[in-house]
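Visitor: Have a look; sequence and predicted model below, questions after that.
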Amino acid sequence: MKKRDEIPVCDTWNLADILPSESAWEELFRETEQELSGYKEFEGHLMDSGEMLFSCLRFDEEVSLKIETLFVYGKQKSDEDTGNAKYQEFAAKARALSYQAAGLSAYLVPEILSFPEETLREYQENYPQLSRYKRTLEIILNKKAHTLSAAEEALLAKSLEATSGASDIFNMFNNADAKFPEILDENQKPVQITHGNFIAFMEKQDRRVRKSAFEALYSVYKQFGNTLASTFFSNGKKASFYASARNYTSARAFSLWENEIPETVYDNLIQAVHEDISYLHEYVSIRKEALGVDELHMYDLYVPMVSLEEKKIPFEDAKRMVLEGLKPLGEEYLSLLREGFDNRWIDVYENEGKRSGAYSWGVYGIHPYVLLNYNGTLDSVFTLAHEMGHALHSWYSDKNQTYVDAGYKIFVAEVASTCNEALLIRHLLATTKDKNERAYLVNHFMDSFRGTLYRQAMFAEFEDETHRLVKEGQILTGELLGKTYHKLNEFYFGPDMIIDPEIDFEWSRIPHFYTPFYVYQYATGFSAAVAISSKILSGDEKVIKGYFEFLSGGNSMTPIDLLKLCGVDMSTAEPVKDALLVFAGLLKEMRELI
């Protein structure tokens, strides 16, 4: 494992585009810290005039952007090497500043909600500059039933820093402190398991290696099972507390309402997946037959069903593959991809202490960034396409929306990224002439359904159940969480799958569970993306035009309405059902190919 300073500069992102130096960060921090006192000048005076209301909202916007800049820079520097105490401090100080700003501005929403409606309408009509905050004010008014008094809002804002411990503890354990054992690879050489190489080991044809990697990784989570159960439980109690404080019926209702998503969308997803769970059971049966094993274990889920010569895909080739696959989106989109590839938007390779996984992030007004842990597999090529989908979604939103309307909701965040993956896999399927390679690619597309639609729906069901138990006053022990997770695996994977005891601890290593009710959006986003990519490839000009309006929409409309621009209605179960029919077609083709 290379250290950070051993990675070539050209393979790292250039955070100087955000702030030129650490001293610039410190200067901006001091400046912003001093500016926070400005909130007091507006308190109690928002009703004075439309100009006063606008001035306060504009001040809040400017402060928010500065804090965002401080936090993103600090957190991304910390993610380069999570053991670096200096950048941990940068991120922590920026987060604390955001909590301070939230406390000082807590009066803002309650004060606006105290306006007589006719007064607010009059201000908007007579002070045109307030049109900048039309959507902001609309969202505030929609939350009237869940907004407390100014004093109560201030208290809740101040409590956020004190209640973030569970997530912070998990992240430090998972990324900095957890060390996994060594195993013997396929050449009998000792190799340490890491977050970055675990899935690559799970894709190995050598079953002994897969089993060893699986048992090695989960032995660590099992060892700390009680601690991780405690952090999970604490995070659940936090979600329940804030939901109750804001008069929501549940943590789920709170999370979904924040994103303007009806709870029926969540229920429709689970119901649709349950109704077609037989497709996943069929997938397991095909996988068992293709691998030629008497028993299919959880460590057999990632290895390709079709043996193909294992080859590493250099990052330069990965970039070319992505550019070819995304040609249907047009030259402007491709030129933006090239700009990101050529100008150090991307932090490419794993290094010691680097945050696991992948993401896209950035600061408004500056190009987006992508963190990868690229390892040369086909999966990591798709991860590049996925994260650049996020990045260009942000680029289009930032270009076409103001800061207050650019930040799109999580519900639509996975659509652009997954649409890129769907376009890439369909391009590869359309251009291969080799039957074995085609089977390999069909296998990969099937695994996308299994891993993104079914698996994330199972995660969503696990979250729903565990948060319900918290609300009912149950204590979430490691044993209870493991049993709950085990039963869901039995239901989802069916009779042909051996549910190994190690998988009972999988819940304890999922970072997204610390953002409650996030994961279901991978499944809904995947379903929407399959539908949109099909329409794009069919040459539907209306949908292609609507897709770029969607990318440019930010948060200017509700997520459901934004997706309707692309001809997809996520308020119904139809997109999920249609996606599962595509999965059924792949199952049929795979039967024929093997």
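Guide: Great, that's in hand.
Visitor: contacts, neighbours, all on C-alpha from now
Guide: Will do.
Visitor: Show me where the stretch 51-200 of the chain has its strands.
Guide: 182-184, 190-192 (DSSP state E, counting those that start in this stretch).
Visitor: How far does the first one sit from its chain's centre?
Guide: So that's strand 182-184. Taking CA atoms, centre = their mean, to the nearest Å, one finds strand 182-184 lying 31 Å from the centre of the chain it belongs to.
Visitor: Could you do the last one as well?
Guide: Here the centre of strand 190-192 is set off from its chain's centre by 30 Å, with CA atoms, centre = their mean.
Visitor: Can you name every helix or strand that it contacts?
Guide: Where contact means 3 or more CA pairs under 8 Å, 6 or more residues apart in numbering; DSSP states H and E, strand 190-192 is packed against strand 182-184.
Visitor: can you check the first one too?
Guide: Under the contact criterion of 3+ CA pairs under 8 Å, 6+ apart, strand 182-184 touches strand 190-192, helix 207-223.
Visitor: And it, what's buried?
Guide: E182, I183 (16 or more other CA atoms under 10 Å).
Visitor: Cross-check the contact I'm expecting between A358 and N375.
Guide: No: look at A358 against N375 with CA atoms under 8 Å: they stay out of range, at 11.9 Å.
Visitor: still on that earlier bit, which of the helices and strands packed on strand 182-184 is buried the deepest?
Guide: Ranked by mean neighbour count, the helices and strands packed on strand 182-184 are led by helix 207-223 with a mean of 19 (mean count of other CA atoms under 10 Å).
Visitor: Spatially nearest residue to F315, not counting backbone neighbours?
Guide: Leaving aside its chain neighbours, F315 sits nearest to G376 (6.9 Å; criterion: CA to CA, 6 or more residues apart in numbering).
Visitor: N247 now?
Guide: N247 sits nearest to H146 (CA to CA, 6+ apart), 5.8 Å away.
Visitor: Report how many residues lie close to the one you found.
Guide: When counting by other CA atoms under 10 Å, one arrives at 15 neighbours for H146.
Visitor: With the one 5 residues further on instead?
Guide: Summarising burial for A151: neighbours were counted as other CA under 10 Å, giving 13.
Visitor: go on, D434?
Guide: Look at D434: counted by other CA under 10 Å, it has 10 neighbours.
Visitor: Equivalent analysis for F583, please.
Guide: What F583 shows, counting by other CA under 10 Å, is a neighbour count of 22.
Visitor: Check whether it really touches M446, as I assumed.
Guide: Yes: using CA under 8 Å, F583 makes contact with M446 at a distance of 6.5 Å.
Visitor: Okay, strands next: where are they in this protein?
Guide: 182-184, 190-192, 296-297, 346-347, 359-361, 369-371, 497-498 (DSSP state E).
Visitor: any chance of those strands in a markdown table, with distance to P328 too?
Guide: Listed next are the strands of the chain as a markdown table, based on distance: least, CA to CA, whole Å:
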| stretch | distance to P328 |
| --- | --- |
| strand 182-184 | 43 |
| strand 190-192 | 41 |
| strand 296-297 | 39 |
| strand 346-347 | 23 |
| strand 359-361 | 22 |
| strand 369-371 | 22 |
| strand 497-498 | 39 |
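Visitor: Okay, one more to line up with it:
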Amino acid sequence: MVIQEKIPTRAEVPEQYKWRLEDIYASDAEWERDFQKLRIMVKEIQAFKGRLGESPGVLLETLRAEERLQQLNEKIYAYARMRRDEDNTNSIYQAMTDRADSLSTEAQTAVSFILPEILALPEETLAGFRRAERGLDLYEFAFEEIMRQKDHTLSPAEERIIAQAGEVTEAPSNIFKMVNNADITFEPIEDEKGARVEVTHGRYTRLMESRDRRVRRDAFTSMYSSYHKLRNTLAATLSSSVRRDIFYARVRRHPSALQASLFEDNIQPQVYDNLIETVRRNNGAMQRYVDLRRRRLGLDQLHMYDLYVSLAGEVDWDISYAESVEIIKQALAPLGSFYGEIMARGLAAGWVDIYENKGKSSGAYSWGPYGTHPYILMNYQNNLSNLFTLAHELGHAMHSYFAFNAQPYIYAHYKIFTAEVASTVNECLLMDYLLKTVTDRDKKLYLLNHYLEQFRGTVFRQTMFAEFEKIIHARVEAGEALTPDLLGEIYHQLNLDYYGPGIVVDRDIDMEWARIPHFYEAFYVYKYATGFSAAVALSRQILTEGEPAVARYLDFLRSGGSGYPLDLLKAAGVDLSAPLPVQEGLDLFTILLDQVEAFM
């Protein structure tokens, strides 16, 4: 694929390449009607305040009213936000998103009395209510979760204040998104043929995969020099986000921001620590990979901008979006015809927003409100990386589809801890399919290189990110300030620790912390590494056991948020409470290194 000189505007993108948000709301006017309806619901739910102990019927009616309110709130916000993501410079959808954000805060404030009022009920009263009103049976796990949170739930008045603070405390994340998606620009560079091309988020990886080292270096410099110019702003923004995390942890009486985040999923801190310790114990394998990469590329010194170019040499593997769809259908056939039919219908029915346009949010994600179908945002480029990204996001989408169709609203949303499992199972099955069907020697090496890069990017790099988050939160909790220099120093040292002495840790990489969106959703990234490890195990089971493993897996997808993440994964066949799944995944990384070295 030749990189276009200019990115099209949203209006210039043909309709067949756009998602169908009209399936959520046929028009902005319809959205506005629901917006006004939600404002009324926010006021009406106040009628239940102070009454949850009156009778089982009042408690049930309150819980159902809250679900209706939350479901509509989710729908309103998702539509506005996804419209804004189509083009972050569109002031209409900027305004709609801001309005939806404000109303969402009002909604959370309005229902903030429910949790503390339930917790205030004597346990024998709540048990009596559940015996008297069978409709409350649905909420058995929800009540268990509520009681688990008792020590970290405040008074109704305090909960209301915290809910009202939501709009303000989202500021760091919102500011970062606008800087990163709408305001920041990168210096154009010359491509391999000397043509001037724009550097964008969507194109960056493609440029870093160039066989021309000068192109890689120039793209690398273009990217990080732009972030360096904004280092003070972005350090202040990230520092504010960290302080927000610590604020919430402290007011809810958690020992640290890390433990507050893990508490949400009922995860013990040793799961987080085990991941970091296990990966650090295996850093020798990463350093072996770095040396292999240097030797394969014929370089005296390997630099950070040399990490993305394929070890397979010149491989002409241009994969169109349509080709990607067909490959994925074949690769996911082991999941059964039912899974395949639903996925195929979705791909043909406007689930995916495919190509990059000016102002569009970078990267890729899957989202969509309960009651509709899932959506996928892509910025598709014709390469192997984007083939895997599409498979990844389809995993999320299918997880949502199964959960939304099997669970009531209250249990339909799976926890983030399990979210990356389904997406990565798809990637593992895709890799297995390609390694079995691709016969070209260079392409097979290209695939093995990609698999190694998945491990580097998803296990080693995300664990490094996780350690960075742990360090910067601990520093602020200890009273330190997160200056640009300190953030760069911490990040530089981690790169030295993880990659070792066999690579030049260029000073430009010290600014990479400034471009990672997930740092504004604290302690998320470790779940990529644990999820990848679980997915490797589950995909092996699916391929070797067949139907029994598929049945367990589909039940896992259907389970949504109806249980604790570790329990749901254990039922599917993987126990992440121990280091073993991570170690087994890293053992596979070593095996892949052996296979690549056979090509040397």
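Guide: In hand now; what should we look at? Note that the structure is a prediction, hence the values are computed from the model and not measured.
Visitor: Got a TM-score for the two of them?
Guide: Superposed pair, TM-score by TM-score structural alignment, normalised by the length of the first structure: 0.99. Supporting alignment: 594 aligned residues with a CA RMSD of 0.8 Å.
Visitor: Against W361 of the first structure, how distant is the aligned partner of E67 of the second structure in the first structure?
Guide: In the first structure, the residue matched to E67 of the second structure (TM-score structural alignment) is E61. Per CA to CA, to the nearest Å, E61 of the first structure is found 19 Å from W361 of the first structure.
Visitor: which helix in the first structure runs the most residues?
Guide: For the first structure, the helix that runs over the most residues, judged by DSSP state H, is helix 50-80.
Visitor: List the contacts of K327 of the first structure.
Guide: When contacts are counted by CA atoms under 8 Å, 6 or more residues apart in numbering, K327 of the first structure touches L334.
Visitor: Which residue of the second structure sits opposite it in the alignment?
Guide: With TM-score structural alignment as the criterion, K327 of the first structure lines up with A333 in the second structure.
Visitor: do R509 of the first structure as well
Guide: By TM-score structural alignment, R509 of the first structure lines up with R515.
Visitor: Helices along the stretch 1-150 of the second structure, start to end?
Guide: 28-44, 56-86, 91-110, 114-120, 123-132, 140-148 (DSSP state H, counting those that start in this stretch).
Visitor: Tell me which of those approaches R296 of the second structure most closely.
Guide: For R296 of the second structure, the closest of the helices of the stretch 1-150 of the second structure is helix 56-86, at 40.1 Å, according to CA to CA.
Visitor: check the fit of the closest one onto the first structure and give the mean distance.
Guide: Comparing helix 56-86 of the second structure with its match in the first structure after superposition yields a mean distance of 0.4 Å (mean CA distance after the TM-score superposition for the first structure).
Visitor: Now do that helix against helix 28-44, angle only.
Guide: 150 degrees (axes from the mean of the first three to the mean of the last three CA atoms, to 10 degrees).
Visitor: Which neighbouring elements make contact with helix 56-86 of the second structure?
Guide: helix 28-44, helix 91-110, helix 123-132.
Visitor: what do you get if the cut-off is 7 Å, keeping everything else the same?
Guide: helix 28-44, helix 91-110 (3 or more CA pairs under 7 Å, 6 or more residues apart in numbering; DSSP states H and E).
Visitor: separation between the counterpart of M378 of the second structure in the first structure and H195 of the first structure?
Guide: Matched by TM-score structural alignment, M378 of the second structure corresponds to L372 in the first structure. Going from L372 of the first structure to H195 of the first structure by CA to CA gives 12 Å.
Visitor: which of these two has more neighbours?
Guide: Using other CA under 10 Å as the criterion, L372 of the first structure and H195 rank with L372 on top: 24 against 19.
Visitor: The more buried one is in contact with W345, isn't it?
Guide: No: L372 of the first structure lies out of contact with W345 (CA atoms under 7 Å); the separation is 10.8 Å.
Visitor: Compute the first-to-last residue distance for stretch 187-203 of the first structure.
Guide: Across stretch 187-203 of the first structure, the terminal residues are separated by 15 Å (CA to CA).
Visitor: now that stretch: which residue numbers in the second structure?
Guide: Counting by TM-score structural alignment, stretch 187-203 of the first structure corresponds to 193-209 in the second structure.
Visitor: for H396 of the second structure, what are its contacts?
Guide: By CA atoms under 7 Å, 6 or more residues apart in numbering, the contact set of H396 of the second structure is S366, A419, A422, S423.
Visitor: what sits against the second one?
Guide: Right, the one you point to is A419 of the second structure. Taking CA under 7 Å, 6+ apart, one finds H396 in contact with A419 of the second structure.
Visitor: Repeat that for the third one.
Guide: A422 of the second structure is in contact with G395, H396, H399, counting by CA under 7 Å, 6+ apart.
Visitor: Run a quick neighbour tally on the first one.
Guide: When neighbours are counted by other CA under 10 Å, G395 of the second structure registers 24.
Visitor: The one 5 residues further on now?
Guide: The local packing of S400 of the second structure (other CA under 10 Å) involves 28 other residues.
Visitor: A142 of the second structure -> the first structure?
Guide: So, by TM-score structural alignment, A142 of the second structure is matched to T136.
Visitor: That should have said V421 of the second structure, apologies.
Guide: V421 of the second structure maps onto V415 in the first structure, with residues paired by TM-score structural alignment.
Visitor: OK, contacts around the residue lying closest to that match once chain neighbours are set aside?
Guide: Spatially, and ignoring its direct neighbours in sequence, V415 of the first structure is nearest to G525 (4.6 Å; CA to CA, 6+ apart). By CA under 7 Å, 6+ apart, the contact set of G525 of the first structure is V412, E414, V415.
Visitor: Map G525 of the first structure onto the second structure.
Guide: Per TM-score structural alignment, G525 of the first structure is aligned with G531.
Visitor: From M431 of the second structure, how far off is that match?
Guide: G531 of the second structure is 16 Å from M431 of the second structure, where distance means CA to CA.
Visitor: got it, and D440 of the second structure?
Guide: Distance from D440 of the second structure to M431 of the second structure, counting by CA to CA: 15 Å.
Visitor: Tell me how many other residues crowd the counterpart of D447 of the first structure in the second structure.
Guide: Counting by TM-score structural alignment, D447 of the first structure lines up with E453 in the second structure. Residue crowding around E453 of the second structure was assessed by other CA under 10 Å; the count is 19.
Visitor: Look up how far K444 of the second structure lies from E453 of the second structure.
Guide: 14 Å.
Visitor: residue contacts, the residue mapped onto N88 of the second structure from the first structure?
Guide: Matched by TM-score structural alignment, N88 of the second structure corresponds to T82 in the first structure. Counting by CA under 7 Å, 6+ apart, T82 of the first structure makes contact with N175, A176, G353, K354, R355.
Visitor: Settle this for me: the first one is touching E352, isn't it.
Guide: Same thing as N175 of the first structure. No: counting by CA under 7 Å, N175 of the first structure stays clear of E352, with 10.2 Å between them.
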